[in-house]
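Undergrad: Provided below for reference: sequence and predicted model.
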Amino acid sequence: MAELKNDRFLRALLREPVDMTPVWMMRQAGRYLPEYKATRAQAGDFMSLCKNAELACEVTLQPLERYDLDAAILFSDILTIPDAMGLGLYFETGEGPRFRKIIRSAADVEALPIPKAASDLDYVMNAVKTIRSALNGRVPLIGFSGSPWTLATYMVEGGSSKDFRHIKQMMYATPEVMHQLLDKLAQSVTDYLNEQIRSGAQAVQIFDTWGGVLSPQMYMEFSLRYMRQIVDGLIREHDGRKVPVILFTKNGGQWLETMAEAGADALGLDWTTNIDDARRRVGDKVALQGNMDPSVLYASPERIRAEVADILERFGPGDGHVFNLGHGIHQFVDPASAGVFVDAVHELSAKYHR
């Protein structure tokens, strides 16, 4: 593998000195870019794009051609594991992800296989290898997965949900069934992320998109417990380098102290938590990633720069900050605004690292 020319992102996750704050964007390869829309149209549909290693590589690299980003993230979907379990993932226009088979009973959970990432999800590994080779050491490649709780919500609800009625019913009425499902998913995610690391991912992120819908006690029992199980089972060094792990629970800012004890190297923050408060609460246990509201990118260049400046000032001098949005970039954002954001982070952050 080519030597890494820009390791700013990996160093920041490990709280090592950097010359400026590294930056990437969740969903940086996606619908806000006209070139992405063209490639997706060429692929035919979303899953065909994910399963074509060359096209997945192409869209992963597209934002790096436009912006001075410090990391690339694998182009894939968080629901690849349930799909490999035989649930039949598909996408309805305007509806988001759906499953042909829904998990509602103990028998359903019992029947679920634990996929082998190397064979059942080989298309993801082919994409990781292809992207890593094409990057040629330019920036690190991030691999990722959904958290067990988040994957389970889609599997039990059958798709997106506003009230999480079915999964919360399973959690409260038959907790033993819920735990069995989450344990199978934790085993699957551990194997999946480790296979991504073996294939070339240099850092991994666990996306707990729906952890924030739980009460504190239920979050600890049904979400964080299984993310901790995954972190404990991950490869943390590969090819002579540490492989940092990021945990991101959307709307999880109230649990940062407990999350910081879970064994990850960094915690992702959404925009509902002040980063100065988060830094004070976690101390030097973990790095922090975040956390500008993606909607700021609808504002003027001056307003975008002012928001970047405020977050950098709140974090203050020192290491252990990866700048990111608090969630994925919106599809209606002007690509030029994303460029203003990325450039502002590099330009305005250097003074905090001298």
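TA: Thanks, I have the structure now. As the structure is a prediction and not an experimental result, all values here were calculated from the model.

Undergrad: Every contact and neighbour count from this point should use C-alpha atoms.
TA: OK.

Undergrad: which residues sit in contact with Ser337?
TA: Neighbouring residues of Ser337 by Cα atoms under 8 Å, 6 or more residues apart in numbering: 297-298, 300-301, 304.

Undergrad: who touches Trp271 in this structure?
TA: By Cα under 8 Å, 6+ apart, the residues touching Trp271 are 290-293, 325-327.

Undergrad: let's see 6 Å
TA: 291-293, 326 (Cα atoms under 6 Å, 6 or more residues apart in numbering).

Undergrad: wait, which of those residues is closest to Cys57?
TA: Among the contacts of Trp271, Gly326 lies closest to Cys57 (Cα to Cα), at 24.6 Å.

Undergrad: Pull the number of nearby residues for the closest one.
TA: By other Cα atoms under 10 Å, the residues close to Gly326 number 24.

Undergrad: Touching, it and Asp293? I think so.
TA: Yes - in this structure, Gly326 is within contact of Asp293 by Cα atoms under 6 Å, at 5.4 Å.

Undergrad: Restricted to helices, list the contacts of Trp271.
TA: Per DSSP state H, helices hold no members of the contacts of Trp271.

Undergrad: just to revisit the earlier point, the contacts of Ser337 in strands, which ones?
TA: With strands taken from DSSP state E, there is no overlap with these.

Undergrad: buried subset of the residues you listed?
TA: Neighbour-count burial (16 or more other Cα atoms under 10 Å) is assigned, among the contacts of Ser337, to 297, 301, 304.

Undergrad: on that earlier part again, tell me the one of the contacts of Ser337 nearest Ala56?
TA: Nearest to Ala56 among those is Leu297, at 25.3 Å by Cα to Cα.

Undergrad: Let's verify the residue lying closest to the closest one once chain neighbours are set aside: helix, strand, or coil?
TA: Nearest in space to Leu297, with sequence neighbours left out and distances taken as Cα to Cα, 6 or more residues apart in numbering, is Ser337 at 5.7 Å. Recorded secondary structure, Ser337: helix (DSSP: H, G, I helix; E, B strand; the rest coil).

Undergrad: In addition, the following structure is provided for comparison:
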Amino acid sequence: MIKNDLFLRALKGETVDRPPVWMMRQAGRYLPEFQEIKKKYDFFTRCRTPELASEITVQPIRRYGMDAAILFSDILVVPQAMNVEVQMKPDFGPYLPNPIRTQNDVDRVVVPDVKVELDYVYQAIKATKEKLNDEIPLIGFAGSPWTILCYMVQGQGSKNFDKAKELCFTKPVAAHQLLQKITDTTIAYLKAKVAAGVNAVQVFDSWGGMLSPVDYQEFSWQYIQQIINALKEEAPVIAFGKGCWFALNEMSKSGAAALGVDWTCSARNARYLSGGNITLQGNFDPSRLLSPPAEIKKMVHQMINDFGKDKYIVNLGHGILPNIPLENAKAFVDAVKEYKVN
């Protein structure tokens, strides 16, 4: 039994004394103890070495005591397993030297045996579970098929993912084949994560907001829905679509346990658009963690009041930034722990 099950109870919609808190990208760049590991090992070595990944996962828990841990990994381990080369270039980000642009390219992408190709992730989960010792739940994650396609086709990060959209709009058959391959791989990958011990999973649709509402349904949401359908009986699923407020109503009927909300959508609108019955997660602007700690605490309390303490998980509206002062991250977590209903 997990001693602090506040996060899991919030996912079930149970009444709680205060909402749980964790932060997207909490395991990573803003922590000096992470920077020490980073000096010694390159990015994918950190992901692929269970001892390192598990250590990085628990670092923020030791420091701040969040109510959930999220496994240190990367969404791009999935394309790597699918026979697509991915490099992580310092001061640049992900770089895929052979982007997928044609039907022939799509044909070369494989649906792998995830138990073999991604075994290091499951070993990291087991190592992390030992370190956590059932104190708090562990979250596993994957990128949405659309978001993975964006990187596979663009070959790098982008402000508009124009090449990814071009493939979808000029070669829709190839695009849907690629999306289905990613979906099938992701379902197998997340199921194996649950079997290895994660207590919940989150699907990150980081680039969903790049699509119009109509295109979102065709090229993103229907594939996320397949993932939710395949996983929801095995573990709670959180769906997070950055910039996808327009889809909250449909998402709320998907069988997901919770929906992530970014900082551009108010608590009131998020509750209204999602029908008011599903657990929501978010939506503090990550840049607002640059505000003075006293102000952060005040804003967090206001955010909880706006969302309501039940069916709510306190989080950022996207990943924590590398330049956030340690005491400011602490103020964010402490504000939730100190929260009392007025």
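TA: Thanks, I have it. Because the structure is a prediction, the values reported are computed rather than measured.

Undergrad: Could you get me the TM-score between them?
TA: Scored against TM-score structural alignment, normalised by the length of the second structure, the superposed chains reach a TM-score of 0.98; 342 aligned residues with a Cα RMSD of 1.2 Å.

Undergrad: about what we covered before: tell me the counterpart of the residue nearest to Leu297 of the first structure in the second structure.
TA: The equivalent of Ser337 of the first structure in the second structure is Asn328 (alignment by TM-score structural alignment).

Undergrad: Report the separation between that match and Pro322 of the second structure.
TA: From Asn328 of the second structure across to Pro322 of the second structure, the span is 12 Å (Cα to Cα, to the nearest Å).

Undergrad: same check, this time on Ala257 of the second structure
TA: Using Cα to Cα, Ala257 of the second structure is found at 29 Å from Pro322 of the second structure.

Undergrad: higher neighbour count, those two?
TA: Counted by other Cα under 10 Å, Ala257 of the second structure and Pro322 do not tie: Ala257 has more neighbours, with 25 against 11.

Undergrad: what residue of the first structure matches up with the more buried one?
TA: For Ala257 of the second structure, the residue aligned by TM-score structural alignment is Asp265.

Undergrad: Leu11 of the second structure now?
TA: By TM-score structural alignment, Leu11 of the second structure lines up with Leu13.

Undergrad: What about its match, how many residues nearby?
TA: 26.

Undergrad: ditto for Phe75 of the first structure
TA: Neighbours of Phe75 of the first structure under the rule other Cα under 10 Å: 27.

Undergrad: ok so, going back, ok now do the match of Ala257 of the second structure, which residues does it touch?
TA: Contact analysis of Asp265 of the first structure by Cα under 6 Å, 6+ apart lists 244-245, 286.

Undergrad: Of the residues you listed, which are still contacts in the second structure?
TA: For these, the subset whose aligned partners also touch in the second structure (both residues aligned by TM-score structural alignment, their matches' Cα atoms under 6 Å) is 244-245.

Undergrad: Among the contacts of Asp265 of the first structure, which one sits closest to Gln180 of the first structure?
TA: Closest approach between the contacts of Asp265 of the first structure and Gln180 of the first structure, by Cα to Cα: Val245, at 24.6 Å.

Undergrad: in which helix or strand would I find Glu307 of the first structure?
TA: Per DSSP states H and E, Glu307 of the first structure falls inside helix 301-315.

Undergrad: got a list of contacts for that helix?
TA: Contacts to helix 301-315 of the first structure, defined as Cα under 6 Å, 6+ apart, come from residues 275-276, 344.

Undergrad: Glu117 of the second structure pairs with which position in the first structure?
TA: So, by TM-score structural alignment, Glu117 of the second structure is matched to Asp120.

Undergrad: Over to Val300 of the second structure?
TA: In the first structure, Val300 of the second structure lands on Val308 (TM-score structural alignment).

Undergrad: burial count for its match?
TA: Residues lying near Val308 of the first structure (other Cα under 10 Å) number 25.

Undergrad: How about the secondary structure of the aligned residue in the first structure for Lys126 of the second structure?
TA: Residue pairing (TM-score structural alignment): Lys126 of the second structure is matched to Lys129 of the first structure. Counting by three-state DSSP, the backbone at Lys129 of the first structure sits in helix.

Undergrad: Spit out the contact partners of Lys129 of the first structure.
TA: Contacts for Lys129 of the first structure (Cα under 6 Å, 6+ apart) come out as 199-200.

Undergrad: do the same with Leu87 of the first structure
TA: Leu87 of the first structure makes contact with 99-101 under the criterion Cα under 6 Å, 6+ apart.

Undergrad: Which of those residues fall in strands?
TA: Among the contacts of Leu87 of the first structure, the members falling in strands (DSSP E) are Phe99.

Undergrad: Just among the contacts of Leu87 of the first structure, which is most surrounded?
TA: When neighbours are counted by other Cα under 10 Å, Phe99 leads those with 21 neighbours.

Undergrad: so who does that one touch?
TA: For Phe99 of the first structure, the contacting residues are 87-89, 158, by Cα under 6 Å, 6+ apart.

Undergrad: Selection in PyMOL covering whichever of those residues are buried, please.
TA: Filtering the contacts of Phe99 of the first structure down to the buried ones (16+ other Cα under 10 Å) takes a single PyMOL command:
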select buried, resi 87+89+158
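
Undergrad: Throw the contacts of Phe99 of the first structure into JSON lines and include distance to Leu151 of the first structure and secondary structure, thanks.
TA: JSON lines is the format used below for those (distance: Cα to Cα, whole Å; DSSP: H, G, I helix; E, B strand; the rest coil):
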{"residue": "Leu87", "distance to Leu151 of the first structure": "12", "secondary structure": "helix"}
{"residue": "Gly88", "distance to Leu151 of the first structure": "14", "secondary structure": "coil"}
{"residue": "Leu89", "distance to Leu151 of the first structure": "12", "secondary structure": "strand"}
{"residue": "Gly158", "distance to Leu151 of the first structure": "11", "secondary structure": "coil"}
